[in-house]
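**Student:** next comes the sequence, and after it the predicted model I'd like to discuss.
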Amino acid sequence: MTAAFPTLFLSHGSPMIAVEPGPAGHFLQRLGPAIETLWGRPKAIVVMSPHTATPTPYVLGAAHHDTIHDFGGFPAALYEIRYDTPGEPQLASEIHQKLVNGGLPARLTSQGGLDHGIWTLLMHMFPAANLPVVPLSLNPRAKPADMLALGRLLTDLRRQGVLVIGSGSLTHNLQRFFHHPSPVDAPEEADCAAFRAWVHDKAQAADWPALLDYRAQAPHAWAMHPTDEHWLAFYFAAGAAMCDTDTIGPATSLRIHESVTHGHLAMDAYAFGAEAAKLANV
């Protein structure tokens, strides 16, 4: 390990990415090996997902995590997939202490399990399922600035060989998805394109005041995210890449993948930190 890992925001989209990878899944299949080639095998993976949601931060410190099929109405093949991994209780305890020391009312639990926002990503990145995982719950009512600050409490993890991931979706409007269904390969809709372009431009410019105020400043923010939970992990991942000289966000934010399914479900991925540039061509 010669340098710190970048931190990642990855869009997981529909659980169907597990059996129908599409462009985003194929990107993830390249991303895992690229990380190992560039930085070495992660000692562990810390993941925040909106599908493990609690008002208070919980760190899941189980020694083993089973696959949670937390969805309904999908093909039988999806429920047959297992991605069970080891946990890392000691690391979970250390993360809990960092959060408490940072003034958060965090809880440590011996319970475990990987929701689909975690295992549908990791199964493509690290298919052997042998890397320890520590899930961290997400507060769906938190503000972007709160999530950035929470991530910042964990900045030293990436220098210790830990890969930090925020799992969510670049856009996420399930009401539109179910009420106005469109094919998976439908052309991108204009409001989705405008929102994605705004995020890309502001991230590239490290305009964190704008990004933190996305509700007021981003075009079509309410249409793309009627609720915040699938977007908040973006700020968590960014905060975990901040260095001591950063004030309100990391200096480097790089889009490392862009694609859209069903016309408006964006699957973009971002890497944060000075090391992010190495993932530009994955």
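**Tutor:** Structure received.
**Student:** can we go C-alpha only for contacts and neighbour counts from here?
**Tutor:** Will do.
**Student:** give the buried residues for stretch 98-115.
**Tutor:** By 16 or more other Cα atoms under 10 Å, the buried positions in stretch 98-115 come out as K98, L99, A106, R107, L108, G112, G113, L114, D115.
**Student:** let's see which of these end up in strands.
**Tutor:** In strands, judged by DSSP state E, the following of these are found: R107, L108.
**Student:** which one of the buried residues of stretch 98-115 is nearest G73?
**Tutor:** The closest of the buried residues of stretch 98-115 to G73 turns out to be D115 (Cα to Cα; 16.2 Å).
**Student:** for that closest one, give its distance to I68.
**Tutor:** D115 sits 5 Å away from I68, going by Cα to Cα, to the nearest Å.
**Student:** for the helix or strand containing V164, packing partners?
**Tutor:** Counting by DSSP states H and E, the element that carries V164 is strand 162-168. Applying 3 or more Cα pairs under 8 Å, 6 or more residues apart in numbering; DSSP states H and E, one finds that strand 162-168 contacts strand 7-11, strand 44-53, helix 116-125, helix 229-239.
**Student:** comparison target, given below:
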Amino acid sequence: MTTLPTYFISHGGGPWPFMKTEYGQTYAKLEATLQDMPRQLGVTPKAILVISAHWEEAEFTVQANATPGMIYDYSGFPEHTYHISYPAPGSPELAKQVQALIEQAGFAAKLDLQRGFDHGTYSALFPIYPNADIPIVQLSLKAHLDPASHIALGRALAPLRQQGILIIGSGLSYHNLRQFGPSGYAASREFDDWLQDTLIQSDSIRRVEKLLAWSQAPSARAAHPREEHLLPLMVALGAAQEDVASCVYHENTFMGGLTVSSFRFG
């Protein structure tokens, strides 16, 4: 079977794919790149494993719900966005396999039988697979937010790529909600320049070294006061092992002037 690439997706804000009337063309470029992913892959994944920036637990936790519901983890949006449905099935079988791989790597791992999909999953996946017909399993971050643990987590998950499982880290390359718009222009651009150089120009050893020390990058803490939206990238990169990176989405006018990007490994 073909070894699937891994992705880090900048997933945008809230339930944006379901707000075309309100947002107009704001997310047109991001949406187009997400819609292109099935073509890039060339095959339909057997299942999708999503590491969402919007789920943290004391230990790595795997969604093992066969029929996940919806988590409307946002506020201040139109009423209709609290009735969104993305009825993709879960996969308890894959969840147990993910748990076993994590435990084999020396980490504790739990199953969550109740967890639904948060917007880090359905806002990213709806443009890619609008029919919601591919099984999806979510995997949490570990709450201490340590880069090394999340890169190691990705390495533990790498065998899934040979089994038709698509691994997606869903976050945002810039995530400072207090500077979300033109005021974040400089910081987002500086950090994105560093990220592009780190992922695309550095070899696999050097890029890991640089990501482990990401907080020393230009404008790092201005771009990510808290790193939960960056850590899904660490997992995608760890699972990619030595595969090369390419930038599959990039714009510098996002939400009024932010620079944001998404990456594929492999």
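**Tutor:** Nice, thanks for sending it over. Source: prediction; values computed, not measured.
**Student:** please state their TM-score.
**Tutor:** For these two chains in superposition, a TM-score of 0.90 is obtained (TM-score structural alignment, normalised by the length of structure 2); 254 aligned residues with a Cα RMSD of 1.7 Å.
**Student:** rewinding a little: export the helices and strands packed on strand 162-168 of structure 1 as CSV, with columns for distance to Y83 of structure 1 and mean neighbour count.
**Tutor:** Output for those, formatted as CSV (distance: least, Cα to Cα, whole Å; neighbours: other Cα atoms under 10 Å):
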stretch, distance to Y83 of structure 1, mean neighbour count
strand 7-11, 18, 29
strand 44-53, 14, 23
helix 116-125, 6, 24
helix 229-239, 22, 29
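**Student:** just send the ones you listed back as JSON lines, with distance to L174 of structure 1 too.
**Tutor:** Output for those, formatted as JSON lines (distance: least, Cα to Cα, whole Å):
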{"stretch": "strand 7-11", "distance to L174 of structure 1": "14"}
{"stretch": "strand 44-53", "distance to L174 of structure 1": "14"}
{"stretch": "helix 116-125", "distance to L174 of structure 1": "15"}
{"stretch": "helix 229-239", "distance to L174 of structure 1": "11"}
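**Student:** so which of those comes closest to P187 of structure 1?
**Tutor:** Using Cα to Cα, those put strand 7-11 closest to P187 of structure 1, at 18.6 Å.
**Student:** mean shift between the closest one and structure 2?
**Tutor:** Taking mean Cα distance after the TM-score superposition for structure 1, the mean distance separating strand 7-11 of structure 1 from the aligned residues in structure 2 is 0.4 Å.
**Student:** that strand: what's the following helix or strand?
**Tutor:** Downstream of strand 7-11 of structure 1 (by DSSP H and E), the next one is helix 22-39.
**Student:** what's in contact with that following helix?
**Tutor:** Residues from elsewhere that reach helix 22-39 of structure 1, judged by Cα atoms under 8 Å, 6 or more residues apart in numbering: 1-5, 17-18, 41-42, 121, 124-126, 257-259, 267-268, 278-279, 282.
**Student:** what comes up buried for that helix?
**Tutor:** Buried residues in helix 22-39 of structure 1 (16+ other Cα under 10 Å): G22, P23, A24, G25, F27, L28, Q29, L31, G32, A34, I35, W39.
**Student:** if we can go back for a sec, of the contacts of helix 22-39 of structure 1, which belong to strands?
**Tutor:** Per DSSP E, the contacts of helix 22-39 of structure 1 map to strands at H257.
**Student:** show the buried residues in the contacts of helix 22-39 of structure 1.
**Tutor:** For those, buried by 16+ other Cα under 10 Å: 4-5, 17-18, 41-42, 121, 124-126, 257-259, 267-268, 279.
**Student:** please name the residues that touch the residue most central in space within structure 2.
**Tutor:** Closest residue to the average C-alpha location of structure 2: S170 at 1.4 Å, with Cα atoms, centre = their mean. The contact partners of S170 of structure 2, by Cα under 8 Å, 6+ apart, come to 8-11, 50-53, 120-121, 124, 229, 232-233.
**Student:** need the strands for the stretch 51-200 of structure 2, in chain order.
**Tutor:** Using DSSP state E, counting those that start in this stretch, the strands of the stretch 51-200 of structure 2 run over residues 60-63, 109-112, 136-142, 165-171.
**Student:** can you put the buried residues of helix 22-39 of structure 1 in a markdown table and add distance to W222 of structure 1?
**Tutor:** Listed next are the buried residues of helix 22-39 of structure 1 as a markdown table, based on distance: Cα to Cα, whole Å:
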| residue | distance to W222 of structure 1 |
| --- | --- |
| G22 | 26 |
| P23 | 26 |
| A24 | 24 |
| G25 | 27 |
| F27 | 28 |
| L28 | 28 |
| Q29 | 31 |
| L31 | 30 |
| G32 | 32 |
| A34 | 35 |
| I35 | 34 |
| W39 | 38 |
